[in-house]
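Engineer: No letters, just coordinates:
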């Protein structure tokens, strides 16, 4: 009896040891993607839609294609609450989940967290995907090899907004007055240099008005706007700050048709809570809204039809931020696919290989069409010299019930903005004793 107990105990011990080993092997055969996200806190409502779309697309690729060339995608979220310290903690925890991928690529959707991870990502050889946010001088890949401010940067967006307003005013903003109302953070301050440069060229006056986090107190700022009576307000808000600003504009009698927000101030989460006050308000965007995009409709059919959708509130499927999450996931998956094209189809991609994939992206309109994503986002073509890849936005306007596009793609003044990136990157390289060089 004693011998039998010993045999059973030994067998149980062996079985216990084998379980983690089997799980480790399964994980090693998957492309593990780290997702430092935020679904709670002052910006949680925005994060819920964005990351819901992001996760749904990853799930969709697994269900529709069996992964990327047979490599299944896996992922894990870590709640950052849009907090820099928690964002770094999540990064440190998630990078150790899979020693091969190290998380594949990090999309933290927070400029402050991205700044905190710039150096760490280089040390760990895993890229940061700062899609539509982040440290924008990282467009220069010779200085920032692992940072990718993809699609369109804040500066190029600001320049595109100025170009749109210039067109609306017969080709000149000379003598006009523009207020820049911005979130007093790294996010809000990023486009200031570009706007100052544009004001010198365009001969318009620029009034800078910061708003403290989280932005639900703006009385003094809007009193100043009423006094200054600018021709336009370019608005760089996020979260509760956006609906607060729209309501405040109505309260002081400032026309919403003269307000144009950044893409982080142009979602249904911003306009619907503002009610009637939002009608006429404009914003930039790099992605369209609605389920008219085939891939969005197919995600609803395939993923939600199988009861595997990530969004608890299914009415958010097809909204601006949901579709934006899908667009970022598309860029992520296409970078994995690009990397596999060089390093081996059907293989798990390392962080270093993912960096190459991101620096050699070429998402053409034909490819977007093949993905069912025509018009969802602009073409993206990256290189060492250009980690942005596009620089284009569209302008949309809230009609009281939905977002309506009122422009085609507008590209910011690259000849003006990109040299600013280069100058800032060179300054950073000097401070950090970096010798600029393109990686192969």
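Structural biologist: Thanks, I have it. A quick note: this is a predicted structure, and the numbers were derived from the prediction, not measured.

Engineer: C-alpha from now on. contacts and neighbour counts both.
Structural biologist: Fine.

Engineer: Would you mark the buried spots in stretch 169-189?
Structural biologist: In terms of neighbour count (16 or more other C-alpha atoms under 10 Å), stretch 169-189 has its buried residues at 172-173, 176-184, 186-188.

Engineer: Inside strands: which ones of the residues you listed?
Structural biologist: By the criterion of DSSP state E, membership of the buried residues of stretch 169-189 in strands covers 177-183.

Engineer: can you list those residues in JSON lines and add distance to residue 251?
Structural biologist: What follows is these, written out as JSON lines (distance: C-alpha to C-alpha, whole Å):
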{"residue": "177", "distance to residue 251": "21"}
{"residue": "178", "distance to residue 251": "20"}
{"residue": "179", "distance to residue 251": "17"}
{"residue": "180", "distance to residue 251": "19"}
{"residue": "181", "distance to residue 251": "16"}
{"residue": "182", "distance to residue 251": "19"}
{"residue": "183", "distance to residue 251": "20"}
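
Engineer: quick check, nearest of those to residue 113?
Structural biologist: Sorting these by how near they are to residue 113, with C-alpha to C-alpha, puts residue 183 at the top with 15.5 Å.

Engineer: Quick check: that closest one touching residue 238?
Structural biologist: Yes: contact status for residue 183 versus residue 238: in contact at 7.2 Å, counting by C-alpha atoms under 8 Å.

Engineer: Comparison target, given below:
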């Protein structure tokens, strides 16, 4: 029995040495952040990089600043597998971890989960943070006070892509043919109304071709694209669907520099596995890659230097999705900081407080410079009328080894797209019996 006891103690000691550094359990004095994430399944590799960056920034704020005005950040992940039902389960489980914050700001990085949570989070008075994804008409804060599709929405993104393509054709796409190849889900369908409006305005022919989840079978779709012989393919893919599309395009002989993907189809996870088939491929992005951004380099130094890094594969530090996770966490922290400035520095902020912070964000270029994040993401200025805050993207191109920027910031056609948001939000308000009003 004594030998058995010694063996068990030795195993326990070894396990403690091998276990990764984790944040402390939520304390009442912490700003607890619920993180419904996914690191397994068909989209798991994407989630690993994104949430690695997200959590590394939270650790960085704790290590670099001692938290936000002395309030330490704590968090807990819950695996959703990009599944809507599991996303709701995770939210319900995590929101009770801290009765004040109720999760601070929920960021599931899944449009389907965001749709499933949009009413629940509003009822619970917890902000739903949809950074570069989610329900686009939530830009209207008078109808969706607790939902924030921050930075740039799918509809403004696709409008900016159309503007970029027009700029390559003398300012007009009239008479051109564009195929919209998309993930057959809420995510893939979100930009359709905007793209149809752009096609009517720009007088180009639009052909829509859906791809079933998870997207590893696209033979029929690319045969149709070859038959259609479009001038361009606008590509709304995710996960394994992306590398599959690039390989299929090469197989049918469609030029990759005529394919322009969404920002969720423009990461190293998409291009590296595709090999030569990815060279020349274009995509939108709202954040840059690389460690040349001082903040990213300092995170590696401070967080990984302290043995607190979240990424097992440190080679992915500075990748598109890693830097995007950092950017989303930065916006979250700045919202908490803004809330503290109004409701009390050094205090734990409630979901209602953070909602105000998100609706009153003003992340200027000067502030980004202070954070060491100049150029990492665009300026963000929100209001009740505009929960998006930017509407800008850049276009990048894969040169076979890295992403290279080929444009400056491009803003979508706000005069065309924002009325679509308003109309959709008004319809939702009527269906739900909501009287639109801005919260104070």
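Structural biologist: Now that the structure is in, tell me what you want to look at. Quick caveat, the model's predicted, so the values are computed rather than measured.

Engineer: how about the helices in the stretch 101-250 of structure 2?
Structural biologist: 111-124, 154-167, 186-189, 192-202, 219-228, 240-252 (DSSP state H, counting those that start in this stretch).

Engineer: Of those helices, which stretch is the most buried?
Structural biologist: Each of these was given a mean neighbour count from mean count of other C-alpha atoms under 10 Å, and the largest, a mean of 23, is that of helix 154-167.

Engineer: Residues contacting that one, please?
Structural biologist: Judged by C-alpha atoms under 8 Å, 6 or more residues apart in numbering, the contacts made with helix 154-167 of structure 2 from elsewhere in the structure are 132-133, 136, 171-173, 190-195, 198, 260, 262, 284, 391-393, 410-414, 417.

Engineer: thinking again about what came up before, for residue 288 of structure 2, which of the helices of the stretch 101-250 of structure 2 is the nearest?
Structural biologist: Each of the helices of the stretch 101-250 of structure 2 was checked against residue 288 of structure 2 via C-alpha to C-alpha, and the shortest separation belongs to helix 154-167, namely 15.5 Å.

Engineer: tell me the contacts of residue 208 of structure 2?
Structural biologist: If a contact means C-alpha under 8 Å, 6+ apart, then residue 208 of structure 2 has 179-182 as its contacts.

Engineer: what's the closest of those residues to residue 3 of structure 2?
Structural biologist: Residue 3 of structure 2 has its nearest neighbour among those in residue 182, at 60.7 Å by C-alpha to C-alpha.

Engineer: Quick check: which element contains residue 435 of structure 2?
Structural biologist: In this structure, residue 435 of structure 2 sits in neither a helix nor a strand according to DSSP states H and E.

Engineer: what's the mean gap between the helix or strand encompassing residue 367 of structure 2 and the aligned bit of structure 1?
Structural biologist: In this structure, residue 367 of structure 2 is located in helix 365-370 according to DSSP H and E. Once fitted to structure 1, helix 365-370 of structure 2 is off its aligned match by 0.2 Å on average (mean C-alpha distance after the TM-score superposition for structure 1).

Engineer: buried sites along that helix?
Structural biologist: Neighbour-count burial for helix 365-370 of structure 2, with 16+ other C-alpha under 10 Å as criterion, is recorded at 365, 368.

Engineer: so where is that helix in structure 1?
Structural biologist: Here helix 365-370 of structure 2 aligns to structure 1 at residues 365-370, judged by TM-score structural alignment.

Engineer: List of residues touching the matching stretch?
Structural biologist: Under C-alpha under 8 Å, 6+ apart, the answer for stretch 365-370 of structure 1 is 374-375, 378-379.
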